[in-house]
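> Sequence plus the predicted model coming up.
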Amino acid sequence: MNLATQLTVLRLALVPVFMVLLALDTPLLRWVAFAVFVIASITDFLDGYIARKMNQVTKLGKLLDPLADKVLVTAALVGLVELGEIAGWIVVVILSREFIISIFRAMAASTGLVIAASYWAKIKTTVQMIAILLLLANNYPASMIGIPLDQIMLYIATILTVVSGVEYLLKNKQVLKE
């Protein structure tokens, strides 16, 4: 397993650690959960960078990387809903897109086609991760000046989630025809 794929697997391994820390819901453990999420998010950027720079792009990596992103983001969103910090409908919209695209990718893979993450999907994931970090940090430092930046970023992430999902379907509609 190459370094890029190892980083992706690390991101997956950090998810249960993050979930336990978030579920325990103490101020200290909330910041530790924040740190774990930061590390996991950094692996998302590093694995792709390393794969391209070191010519380690693999089919497994193309499949695992977006899966790891989905698992990490889903865990955070579900945990934040459970804590009453975000509306459930937002998570339903985001998860619906993720399931639809995952099914779409599986259909493509069954025909030998691997659909890599698109530009908009990468932007979506970045904005989702920023929104989650702001939520985990209780909107610090924006809360000091009364700006609900965490909520603004969450709504932008939700819009980008829908846009990137539509883009995937339109760009790869031949998969639906097969």
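Received the coordinates, thanks.
> When you work out contacts or count neighbours from here on, use the C-alpha atoms and nothing else.
Will do.
> Could you pull out the helices in this protein for me?
3-24, 27-53, 59-82, 88-110, 119-136, 149-171, 174-177 (DSSP state H).
> Quick check: V114 touching F104?
No. Between V114 and F104 there is no contact under Cα atoms under 8 Å: 10.4 Å.
> circling back: which one of the helices of the chain lies closest to A142?
helix 149-171 (6.2 Å; Cα to Cα).
> so how far is that closest one off the chain centroid?
Averaging C-alpha positions (Cα atoms, centre = their mean, to the nearest Å) puts helix 149-171 12 Å from its chain's average.
> What residues sit buried inside that helix?
149-151, 153-155, 157-162, 164-165, 167-168 (16 or more other Cα atoms under 10 Å).
> tell me the angle of that helix relative to helix 88-110?
With axes from the mean of the first three to the mean of the last three Cα atoms, to 10 degrees defining the directions, helix 149-171 sits at 30 degrees from helix 88-110.
> mind checking the end-to-end distance for stretch 106-117?
Stretch 106-117 has an end-to-end distance of 14 Å (criterion: Cα to Cα, to the nearest Å).
> Check which residues of it are buried.
A106, M107, A108, V114, I115, A117.
> tell me which of the residues you listed is nearest to L28?
A117 (34.8 Å).
> Please name the residues that touch that closest one.
Neighbour list for A117: K62, P66 [criterion: Cα atoms under 8 Å, 6 or more residues apart in numbering].
> any idea how far it is from I101?
Where I101 is concerned, A117 sits at a distance of 10 Å (Cα to Cα).
> Okay, one more to line up with it:
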Amino acid sequence: MNAVSPAPGRSHSLSLPNLLTYGRIAAVPAVVACLYWQSLLHGGLWLRWVALALFIVAAVTDVLDGYFARAWQQQSSLGRMLDPIADKLLVASCLLMLAADGTIRGWSLWAAIIILCREILVSGLREFLAELRVGVPVTRLAKWKTFAQLLAIGFLLAGKAGDLIFPYTTLTGLTLLWLSAVVTLYTGWDYFRAGLKYLIED
């Protein structure tokens, strides 16, 4: 008697890489809640450390889901779709909350705006190219861009709580935010240039 194998869609959707991606998406409201409680509801600074811990765990899953997907040959269309969405949700929600509580302010708001606008534009470009069945591979520099963004946000999440231990925590985060914004602009142009010929043809 032949064993009944699970449906391909179900097995892919519940694979470890996808479960890690689901966890990263679930971490977004948890991080936002910690920041909202601390800054807008005047909670304790310990909430910044909780937000940072959740953020670090979420950032680590970004590395692990790709590694396990390749190592265990569990790459799937669902994973390829959800992975960048999870990254953008995490980055965008943190930037918005950090702007709302005043950690990112003044001229540094432009760095956050650059990052958010680039992510939206590249997502739209990728969707357009996907309809043409044209893939745009993620470059090594784009991966470094993501790392710089996550590192900057990590310092900024610690914020005031981190400044009590290391006085330049927030300043370091803002400096890294500008650095990642510059790299973000370059990689955004790189993607746009790669898809420009298809946009002209269309």
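Cool, got the structure. Bear in mind the structure is a predicted one, so any value in this text is a computation, not a measurement.
> follow-up on the earlier one: specify which member of the buried residues of stretch 106-117 of structure 1 is nearest to L7 of structure 1.
For these, the nearest to L7 of structure 1 is A117 (16.9 Å; Cα to Cα).
> Show me what the closest one lines up with in structure 2.
When structure 2 is aligned by TM-score structural alignment, A117 of structure 1 is paired with V138.
> and if you look at G61 of structure 1?
Match for G61 of structure 1 (TM-score structural alignment): G79.
> ok, now L7 of structure 1?
In structure 2, L7 of structure 1 lands on L20 (TM-score structural alignment).
> Equivalent analysis for R105 of structure 1, please.
By TM-score structural alignment, R105 of structure 1 lines up with R126.
> could you measure that match against L64 of structure 2, distance?
If you go by Cα to Cα, the gap between R126 of structure 2 and L64 of structure 2 works out to 24 Å.
> Neighbour count for the two, which is higher?
R126 (19 against 16; other Cα atoms under 10 Å).
> and the closest residue to the more buried one other than its chain neighbours, what does it touch?
Setting aside the residues directly before and after it, R126 of structure 2 is nearest to V136 in space (Cα to Cα, 6 or more residues apart in numbering), at 7.2 Å. Neighbouring residues of V136 of structure 2 by Cα under 8 Å, 6+ apart: R126, L129, Y191, A194, G195.
> of those, closest to M97 of structure 2?
For these, the nearest to M97 of structure 2 is R126 (26.6 Å; Cα to Cα).
> Aligned counterpart of R70 of structure 2 in structure 1, please.
In structure 1, R70 of structure 2 lands on R52 (TM-score structural alignment).
> Give me the neighbour count for its match.
R52 of structure 1, neighbours per other Cα under 10 Å, totals 13.
> One more: S11 of structure 2?
So S11 of structure 2, with other Cα under 10 Å, has 12 neighbours.
> Tell me, of the contacts of V136 of structure 2, which are also contacts in structure 1.
Counting by both residues aligned by TM-score structural alignment, their matches' Cα atoms under 8 Å, those that remain in contact in structure 1 are R126, L129.
> For T111 of structure 1, see how far away the equivalent of L176 of structure 2 over in structure 1 is.
Superposed on structure 1 with TM-score structural alignment, L176 of structure 2 falls opposite M153. Taking Cα to Cα as the measure, M153 of structure 1 falls 37 Å from T111 of structure 1.
> rewinding a little: dump the residue contacts of the match of G61 of structure 1.
S13, P17, N18, T21.
> The last one reaches M81, doesn't it?
What it means is T21 of structure 2. No. Here T21 of structure 2 does not reach M81: they are 10.4 Å apart, not a contact under Cα under 8 Å.
> who's more crowded, these two?
T21 (24 against 10).
> Near the closest residue to that one other than its chain neighbours, how many other residues are there?
Leaving aside its sequence neighbours, T21 of structure 2 sits nearest to D83 (Cα to Cα, 6+ apart; 6.2 Å). By the criterion of other Cα under 10 Å, D83 of structure 2 has 20 neighbours.
> Which residue in structure 1 aligns with L52 of structure 2?
Counting by TM-score structural alignment, L52 of structure 2 corresponds to F34 in structure 1.
> I figured its match hits A137, correct?
Yes. The criterion here is Cα under 8 Å, and F34 of structure 1 meets it with A137 at 7.0 Å.
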